[in-house]
Structure formats: structure tokens, C-alpha cells
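Asker: Return a 3D structure for these sequence lines:
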Amino acid sequence: MTDQAIPGIDPQAVPSGDGCADCLAGDGPGWWFHLRRCAACGHIGCCDSSPGQHGTRHAKTNGHPFLTSFEPGEDWFYNVETEEFADGPALARPTAHPADQPTPGPAGAVPADWQRHLH
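Answerer: Prediction:
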């Protein structure tokens, strides 16, 4: 990780919640495979393998180039404009969804045949 300011990354932006904000708001099937965090504003969206693909959609729609994982134990940044991984600064906590939150999630919303719905 780097301590240098990077355009498109706000280390002070806090996560919008514990799950995909869009899925939880009723956009799509309401469940996700993995979670992504917008490094510019903290919006939590679902990954590109998820049915809703809200993380990348948020980043591109809002001109926020960097996503990072919101999964426990993962520490990377991805630039959706250049399609390259990058180093980035430490972000405001929490850096992942709660460890007891299931993947895929949220509990009770994931269909039994969830693998068939992945991209």
C-alpha cells in the first residue's frame, strides 16, 4: 500500500454498509457473490460475477475509477478504467463485511442454485 494521494481514492470515505447497497435497495435479485467497495465514496456493490454487477456499474456511472475488495482477507485495488490492479492507501474501517456474514449473501436471500446465476 502507498501513503501518496491517488486521484479517485478517498482514504476517509467510509463503507456504505455491510452488503451491496443496490441489491439491498431492491435493484436485482437481492443477493451477491462477493462485495466490492468504491475507493472514492465507499459505496458497497456486488462483484461482476454476481447477478447485479453493481460494483463496476457504480464505478463507471459515477466516474470513480477504483474498486477494492470488501471481502475478509483480501487487500487489492482495481482500476475499472484501465482494467489493471494497483496499489493504494489504507482505507477507513471496516475494510471488509463482517466475518460472520455468509458468502454468497445475505443470509436467507441466496437461491439454492446460486452457482447457476453467476456471470
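Asker: C-alpha from now on. contacts and neighbour counts both.
Answerer: Noted.
Asker: Check the gap between Asp75 and Thr68 for me.
Answerer: Remark: distance between Asp75 and Thr68 (C-alpha to C-alpha, to the nearest Å) = 7 Å.
Asker: And this one, please, so the two structures can be compared:
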Amino acid sequence: MTLDAQGTNATGRAGLNGQTPRCDHIDRFSTVKPGPPECKECLALGQTWVRLLVCLTCGWVACSDDSRGGHARAHYRETDHPVVATLEPNSTWRWCYVHRRTV
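Answerer: Alright, predicted model coming up:
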């Protein structure tokens, strides 16, 4: 067992390579039903989006950071819902806003 600076078990928090703390946010979710495949904020502003993301906490769908609006990140800032997934078919990509990395 490896201990961190506070004397707690760091091995249990480690990622696969042992370097990055494991993101426990992904363990908190049940299956959510995504909303309609559109960014309502972009539609209201007459904007288009590059990619859509779904909040894994509540199912809210919004545009990604590479879109003009970045409304998925705005949703995170308003709600503290930490993890999103892409709506692209067959993708397992997930992003944790808290850890600022894929999970």
C-alpha cells in the first residue's frame, strides 16, 4: 500500500498507471435518458454546434467547448454536475470537469 502526504491510502485512489487519482465521479451515476439531440441555448441564439454532450447526472444535452457557445461547460458551472459524455453513437468518451480529463 502506498500512502499519500496525509497518510491515507493512495493506491486505492490511483488510476491504471498509478499516476493520476481515480475519478470516482463516474461511479455515482445511474443510466440517464438524454434529452433531445440539440443544444437549446444555441437554438435560441441562432447558433450551430460542433458536438453535443449529455450530462450524466441529469441528461441535459448541450454543445461542447469546441462549439461557439460552450453550453455544456456552462451547465456544469451552474449545477456542479461533473461528468458528460458525447452523444456520438458507439462512443465511450466521458469528460470530468472537476478533474479536467477524460474518464
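Asker: So Asp75 and Thr68 of structure 1 - more neighbours on which side?
Answerer: Neighbours were tallied for Asp75 of structure 1 and for Thr68 using other C-alpha atoms under 10 Å; the higher tally belongs to Thr68 (25 against 15).
Asker: Helices along structure 2, start to end?
Answerer: Secondary structure of structure 2 (DSSP state H): helices located at 40-45, 71-79.
Asker: residue range for the last one in structure 1?
Answerer: Mapped onto structure 1 with TM-score structural alignment as the criterion, helix 71-79 of structure 2 occupies residues 54-62.
Asker: what's the matching stretch in contact with?
Answerer: Counting by C-alpha atoms under 8 Å, 6 or more residues apart in numbering, stretch 54-62 of structure 1 makes contact with 20, 22-23, 35-38, 43-48, 64-67, 80-81, all of which sit outside it.
Asker: Check stretch 49-56 of structure 2 too.
Answerer: 29, 31-32, 34-35, 37-39, 42, 60-64, 66-69, 72, 81-88.
Asker: distance of the residue nearest to Ile26 of structure 2 when sequence neighbours are not counted from Leu45 of structure 2?
Answerer: Distance criterion C-alpha to C-alpha, 6 or more residues apart in numbering; nearest residue to Ile26 of structure 2, sequence neighbours excluded, is Val83 at 7.0 Å. Per C-alpha to C-alpha, Val83 of structure 2 is found 25 Å from Leu45 of structure 2.
Asker: Looking at those two, which one has more neighbours?
Answerer: Shown here are Val83 of structure 2 and Leu45; by other C-alpha under 10 Å, Val83 has more neighbours (26 against 9).
Asker: Identify the residues contacting the more buried one.
Answerer: His25, Ile26, Cys55, Leu56, Thr57, Arg94, Trp95, Cys96, Tyr97.
Asker: try 7 Å
Answerer: Ile26, Cys55, Leu56, Arg94, Trp95, Cys96, Tyr97 (C-alpha atoms under 7 Å, 6 or more residues apart in numbering).
Asker: Only whichever of the contacts of stretch 49-56 of structure 2 are buried, select them in ChimeraX.
Answerer: Listed next is the ChimeraX selection for buried residues among those, using 16 or more other C-alpha atoms under 10 Å:
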select :38,39,42,60,61,62,63,64,67,69,72,81,82,83,84,85,86,87
